[in-house]
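Colleague: What follows is a predicted structure for the sequence shown.
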Amino acid sequence: MHAIFVREYGGPEVMAWTEFPDPEPGAGEALVRLGAAGVNFMDVGVRTGPLPAWSLPTVLGVEGMGRVTAVGDGVRDLAVGDRVAWYYHKGSYAELLAIPAASLVKVPDDVDDETAAAVMMQGLTASHLITDTYAVKPGDTAVVHAAAGGVGLMLTQMIKARGGTVIGLVSQEEKAAVAKEAGADHVLVSSGGGFEERVRELTGGEGAHVVYDGGGPATLRSSHLALRTHGVHAYYGVLMGDMLLNPRDMPNSILMSYPVVGDHVRTRGALVRHSGEIFDLIRTGRVAARIGARYALADAASAHADIESRGTTGKLLLVP
């Protein structure tokens, strides 16, 4: 089998299409033939690194879906032929993977392969943000950064499904229509800060209940100022850079949160439950995956170049 292998940090050119022996499932594992792998900014961070808990050399990728081709000893709830998906397994840019069965969820028959591959990481991230981080209620107003991106599109749809109002931020005018199509009530074009006054205008001077911010230090101050008293700033992502934060500079008694999706699915039961909730939203038409582009797995370097350009929308997929 082949996989995308990285031996040294660098640009997309360090990603090598490399042949490896076919893996075999160990005890508690399932062997899965990849159907599609999701591309995430985390993958870029691993390649350009270093990132905590990752080291080189490595096979890139953390997310995808496929079919079970064999199971190891002790696996009882999966069988050969099952369609499965996962949100975090290192080395997912590979044609064959041996994955712990506890990390896999079955994909419903009426959810297609590409959708299943597209919604695990970003869908679970959005689920965490709108529930455990700040439980969106009918009438709440949320500011969503990068509203035309993978997480942003998931967030927008899930917030609307819970009765909230979405003010979406996009970096380019041409992305505004994508955010609007996902259900954003208002879309502001902003490549950095400076959006807080418009948010306050749209909220009658009160500010938003929550800001979902994957934008990094450049947007930190504006995100704070866009919040109402006791509003929540959910600051997520792994590639945002370091920041200096003086609590005395935080206005309006706001609350700061750094949500990590792993805390949303700390147990097998939580993973099955929350992924099932996402699949139900898809099956009932309240959430749809927007596939921004598809690439051959062997051409993963092109996908990385495109996502780093910040010109993409939706979810990028790699297909064997």
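Modeller: The structure has been received and is ready for your questions.

Colleague: okay, CA-based contacts and neighbour counts for the rest of this
Modeller: OK.

Colleague: could you measure the closest residue to Thr133 other than its chain neighbours against Tyr134, distance?
Modeller: Distance criterion CA to CA, 6 or more residues apart in numbering; nearest residue to Thr133, sequence neighbours excluded, is Pro259 at 6.6 Å. Using CA to CA, to the nearest Å, Pro259 is found at 10 Å from Tyr134.

Colleague: Next one for the comparison:
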Amino acid sequence: MKAIRIERYGDADVLQRQEVPVPQPGPGEALVKVAFAGINFMDVHTRQGKYETSRTYPVRLPLTLGMEGAGAVEAVGPGTNRVQPGDRVAWCISWGSYADFAVVPVERLAIVPDELDLDLAAASIFQGSTAHYLTHDVGRLGPGSTCLIHAASGGIGQLLIQFAKRLGTTVFATTSSEEKADVARRHGADHVFLYDGGRFADKVREATDGRGVDVVFDAVGKPTLRDSFRATRIRGLVVNYGSVGGSLKDLDPIELGEAGSLFLTRPRLADHLADAETVQRRADDVFRGLLDGSLSIEITGRYGFDEVEKGLAALEERRQIGKAVLDLRA
């Protein structure tokens, strides 16, 4: 089978197209014929080596890239009965989807309803599950609450807006351009600002009569995090769930006190997908929303097997609005 693999960390030139044997599922695993793979910043970070020593995401070299996908179960390992050959499934936080076949732990698999296209399943399970746990479990949004969402035109940002609005929250959003601001508004954001060198915080304060928002969802990191503190109310919550703009490495906890006794958390999805039931529950909520129209995700990039570099480059250069997928059906 064909696969996109890396044997060392680095830039795009470390990507290798290889012919490798079809893997075989062991106990608690399933072999899936991959139809679509999601293209995510986690793939860029994997290639760069950011998970080289991670305990949450213990992915090690050499490896096949791709941590999100959808397809049909081809075979199951010994003693596995949760899924059967022919089942339509999607998964995330299990590496190896940039290939014709992937072996996936069955506890990571979610059954995809027949009515939902597999490209949408592949495009939504990682970012949808992320937005779901951030809004429901970490941010605990509800009627009357307020939140600020950075990178609001991206795949996770779009879904964060939609989940927050479904929960009755007033949504403030930031983007890097007016084009992206229009995307955030189209998905339901109440107030949208450009980052403007951190001056978004002043605009949020002004729009909330000086109070600030209850929760900030910040996936950007270094360029925005301290200004996120300024945009947050006293005893509010800042959720730093990513660092696509780089990590803030000189933070003194006293800054949180000075900013208003803030709470700061750095969650990871893996800790909020503790078992198969939780995986399916979050996926079901996302898939139902896509089917009934209460959620939408824009697949704005579709790439073939030989175009992986192009898809990853669009992410790294911040040119990607919405979600991109790798089509492996050919």
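Modeller: Nice, I can see it. These figures come from a predicted structure and were not determined experimentally.

Colleague: what do we get in structure 2 for the residue nearest to Thr133 of structure 1?
Modeller: Using TM-score structural alignment, the equivalent of Pro259 of structure 1 in structure 2 is Pro267.

Colleague: just the strands in the stretch 151-300 of structure 1 please.
Modeller: 165-170, 186-189, 208-213, 227-235, 255-257, 291-296 (DSSP state E, counting those that start in this stretch).

Colleague: and whatever residue of structure 2 lines up with Ala176 of structure 1, what is it in contact with?
Modeller: Here Ala176 of structure 1 is matched to Ala181 in structure 2, going by TM-score structural alignment. Counting by CA atoms under 8 Å, 6 or more residues apart in numbering, Ala181 of structure 2 makes contact with Ala152, Ser153, Thr174, Thr175, Val192, Phe193, Leu194.

Colleague: how about JSON lines for the strands of the stretch 151-300 of structure 1, with distance to Thr284 of structure 1 and mean neighbour count added?
Modeller: Listed next are the strands of the stretch 151-300 of structure 1 as JSON lines, based on distance: least, CA to CA, whole Å; neighbours: other CA atoms under 10 Å:
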{"stretch": "strand 165-170", "distance to Thr284 of structure 1": "20", "mean neighbour count": "26"}
{"stretch": "strand 186-189", "distance to Thr284 of structure 1": "24", "mean neighbour count": "19"}
{"stretch": "strand 208-213", "distance to Thr284 of structure 1": "25", "mean neighbour count": "27"}
{"stretch": "strand 227-235", "distance to Thr284 of structure 1": "28", "mean neighbour count": "22"}
{"stretch": "strand 255-257", "distance to Thr284 of structure 1": "31", "mean neighbour count": "16"}
{"stretch": "strand 291-296", "distance to Thr284 of structure 1": "19", "mean neighbour count": "16"}
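
Colleague: Could you export the ones you listed as a markdown table, including distance to His274 of structure 1?
Modeller: Output for these, formatted as a markdown table (distance: least, CA to CA, whole Å):
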| stretch | distance to His274 of structure 1 |
| --- | --- |
| strand 165-170 | 22 |
| strand 186-189 | 28 |
| strand 208-213 | 19 |
| strand 227-235 | 19 |
| strand 255-257 | 20 |
| strand 291-296 | 21 |
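
Colleague: Can you check which of these gets nearest to Ala36 of structure 1?
Modeller: Nearest to Ala36 of structure 1 among the strands of the stretch 151-300 of structure 1 is strand 291-296; the distance by CA to CA comes to 9.3 Å.

Colleague: got a list of what Gly289 of structure 2 touches?
Modeller: Leu295, Ser296.

Colleague: how far away is the counterpart of it in structure 1 from Arg162 of structure 1?
Modeller: Matched by TM-score structural alignment, Gly289 of structure 2 corresponds to Leu281 in structure 1. In this view, Leu281 of structure 1 and Arg162 of structure 1 are 11 Å apart by CA to CA.

Colleague: Could you do His304 of structure 1 as well?
Modeller: Taking CA to CA, one finds His304 of structure 1 at 33 Å from Arg162 of structure 1.

Colleague: higher neighbour count, the two?
Modeller: Neighbour count, other CA atoms under 10 Å: between His304 of structure 1 and Arg162, His304 has more, with 21 against 15.

Colleague: Correct me if wrong: the more buried one contacts Val44.
Modeller: Yes: counting by CA atoms under 8 Å, His304 of structure 1 does reach Val44; the two are 6.7 Å apart.

Colleague: Report how many residues lie close to the aligned residue in structure 2 for His145 of structure 1.
Modeller: Alignment note (TM-score structural alignment): His145 of structure 1 maps to His150 of structure 2. His150 of structure 2 is flanked by 28 other residues according to other CA under 10 Å.

Colleague: Just list the residues touching His150 of structure 2, thanks.
Modeller: Per CA under 8 Å, 6+ apart, neighbours of His150 of structure 2: Gly157, Ala173, Thr174, Thr175, Val216, Phe217, Asp218, Ala219, Val220.

Colleague: Who's the closest spatial neighbour of the first one, skipping the chain neighbours?
Modeller: Read that as Gly157 of structure 2. Residue nearest to Gly157 of structure 2 in three dimensions, not counting chain neighbours: Ala151, with 5.8 Å by CA to CA, 6+ apart.

Colleague: Can you verify that neighbour is assigned to a helix?
Modeller: No: per DSSP: H, G, I helix; E, B strand; the rest coil, Ala151 of structure 2 lies outside any helix segment and is coil.

Colleague: close enough to count as contact, it and Val220?
Modeller: Yes: the criterion here is CA under 8 Å, and Ala151 of structure 2 meets it with Val220 at 7.2 Å.
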